[in-house]
Every structure is written in structure tokens, then in C-alpha cells.
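A.B. asks: test case, fold it:
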Amino acid sequence: MTETLLAAKASSGLTFAQLASHLGLDEMCVAAMLYGQASASPQEAAKLCDLLGLGKDAVAFLTRYPIKGCLDPVVPTDPLIYRFYEIMQVYGLPMKDVIQEKFGDGIMSAIDFTLHVDKVEDPKGDRVKVVFCGKFLPYKKW
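C.D. replies: Have a look, this model is predicted:
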């Protein structure tokens, strides 16, 4: 179904940002829905499917509770996705230590979370700006 959703998006000529504007959501949220990594409300799914010319089977797919984070293979081979994997391999432990110095022992939520991607123009070549913003959740003691 993901392929059907993405093909419909491509043939619509609409960007993720344009779809998001129609839904009152962020473009990353809409992209996650189309990739089957986030669920839509029935109203959001119906509106999205109307924009993309899709039927009830797509609405049902978009409103289900997805199995998240199922990338195959485990080490991604797509060059752009692999770079994020590589970034975590190099900077994951340093990021963890810096976060824990600032907040204590805990994690950044991926549930109470936003993700934004921006283009930053630079004379030496445009840059990709990725901002993760997640609620800090301390580990509880019992």
C-alpha cells in the first residue's frame, strides 16, 4: 500500500508541504503517514485520500496503528539514509553523553517529538538542516 500512496502523491504533483498545508499538519508527519510509519485520524486519512484520488482501502491503511521503524536491511543501503546511520555511529554516544550532562539519566522521546527539515542556502553549496525536538524522559527509580 505504501507504494500506491507514494505513486498517487507523485502523480498528483503535490509536495509533502502542500499536502500538509491542506491537512494542517507538518510535512514530515504527512510523509511518515504515506510511508506507513504514522497513523492518520479518519478525517485526515479521508482528506488525504481525496487529495490523492485514493479509495477506502487507502483510508483503512492510513488509519491503522503501524509497526514503526521496520527498515530492511538493518543497515540501510540508501546513501542518504545511510548517512544518518553513520552520523549515529559516530556521534550517537557523544550526543547521549551531552544530553545526559544537561538533563540527567534518561532519553529523548520519539513519541512527544517533532522533526523539521529545512534548506539553508549557502554560497559554498546548499545545506540540509535537520532539527529533532523531543521531550526529555528521565528514567524512574523504583
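A.B. asks: CA atoms for contacts and neighbours, from now on please.
C.D. replies: Will do.
A.B. asks: check which helices and strands the longest strand seen in the chain sits against.
C.D. replies: Taking DSSP state E as the criterion, the chain has its longest strand at strand 106-120. Packed against strand 106-120 by the contact rule (3 or more C-alpha pairs under 8 Å, 6 or more residues apart in numbering; DSSP states H and E) you find helix 27-34, strand 127-138.
A.B. asks: I'd like the structure of this one too, to check against the first:
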Amino acid sequence: MKSIFPIVSITCLWVAVACSKPVPNPPQAQPITQTVAFRLAQAKSYDAPVYNGLMAEVKLTISKENIHTGANTIVWDSTINMQRIQLFPQAVSPALIVKNIGNIIPDRQQLRTSVVVRYITNQNYTYHKAVGTAMPHHTNFKQVEVTL
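C.D. replies: Predicted coordinates for the structure are as follows:
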């Protein structure tokens, strides 16, 4: 009787291992490409003499944000150097800056855009305006309005 127990237990173990199914891995999200278009223009006409000497600088940034940890990695940025506000494009003919950002894993990452505008008046006062937004996963295109 004692000699049958090891044989039966080994047979049961072998059957259990042979019949077990491997645990399937969850499907991996495929990397996607998203497009961001910054539309840059004056918000109004700055032709009046009161605006002489008004300067502006624009900083545009696109970053990948890890949606689990909140960590950000800048993937593209650009600065339009300080210049007279009258030199920026008018609303009827805005500047369009388009960037395609690839290799975004939707279940782990999202794009985040930010715009920082710095103004300096002719009296040397400085003003800042900053806006940041996340790009939804379900869209491949986002237009960001940058108005001065």
C-alpha cells in the first residue's frame, strides 16, 4: 500500500501540470502618434500708440506624462524670442506650428501641452500668462490657440 502512494501522487501531479493552461498576458496597447497644432496670433489689433514698446515672448512645450506616476518628459519645446507685439501674426493670418509626436502608449502615457506668454511693457512691468492641457487618448489631433 505504501508503494502505491508515491506513484499515485506523482501521476496526479503530472496530470495537473500537463492540464494546466498558461495564464494569458493582457494585450499590450499599440503605440500611437498624435498631432498638436499651435495656432499663434494677436488677439486684437495693437496698432494704437499706447502699445508701442509692448513686447512679448512665447514658450511652447509638448511633454509625455506617465498617467500612473505623473512624471513628465519634455519631447518638444520652442521659444519665440522677445519682440514687439505688433510683429506677431494677426488673427486673419495666424502662424501654425504642427508637431507629430509618436510612440505614445495610450494606457500608460498622454501628451500634455503648455503655453507660457511673457509680456514686458514700456514701463518695464512684466506679466505672465500660462496655460496647460492634457490631450485625450481618443483623439489624434489637438489645436492649441495661442493668442497675444
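A.B. asks: TM-score for the pair, please.
C.D. replies: The TM-score (TM-score structural alignment, normalised by the length of structure 1) is 0.20; 48 aligned residues with a C-alpha RMSD of 4.8 Å.
A.B. asks: quick revisit: in the longest strand of structure 1, what counts as buried?
C.D. replies: For strand 106-120 of structure 1, the neighbour count (16 or more other C-alpha atoms under 10 Å) marks 107-108 as buried.
A.B. asks: kindly report the same for stretch 4-13 of structure 1.
C.D. replies: 5, 8-9.
A.B. asks: same deal with stretch 59-79 of structure 2?
C.D. replies: 60-66, 72.
A.B. asks: any idea which of those residues is the one closest to Tyr127 of structure 2?
C.D. replies: Distance to Tyr127 of structure 2 across the buried residues of stretch 59-79 of structure 2 (C-alpha to C-alpha) is lowest for Leu60, with 16.8 Å.
A.B. asks: sorry, back to before: let's have the helices and strands packed on strand 106-120 of structure 1 in a markdown table, adding distance to Gln18 of structure 1 and mean neighbour count.
C.D. replies: Shown next, in a markdown table, are these (distance: least, C-alpha to C-alpha, whole Å; neighbours: other C-alpha atoms under 10 Å):
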| stretch | distance to Gln18 of structure 1 | mean neighbour count |
| --- | --- | --- |
| helix 27-34 | 8 | 20 |
| strand 127-138 | 19 | 13 |
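A.B. asks: coming back round to it: tell me the one of the buried residues of stretch 59-79 of structure 2 nearest Val117 of structure 2?
C.D. replies: Leu60 (8.9 Å).
A.B. asks: check the gap between Lys64 of structure 2 and Phe141 of structure 2 for me.
C.D. replies: To Phe141 of structure 2, Lys64 of structure 2 is 15 Å away according to C-alpha to C-alpha, to the nearest Å.
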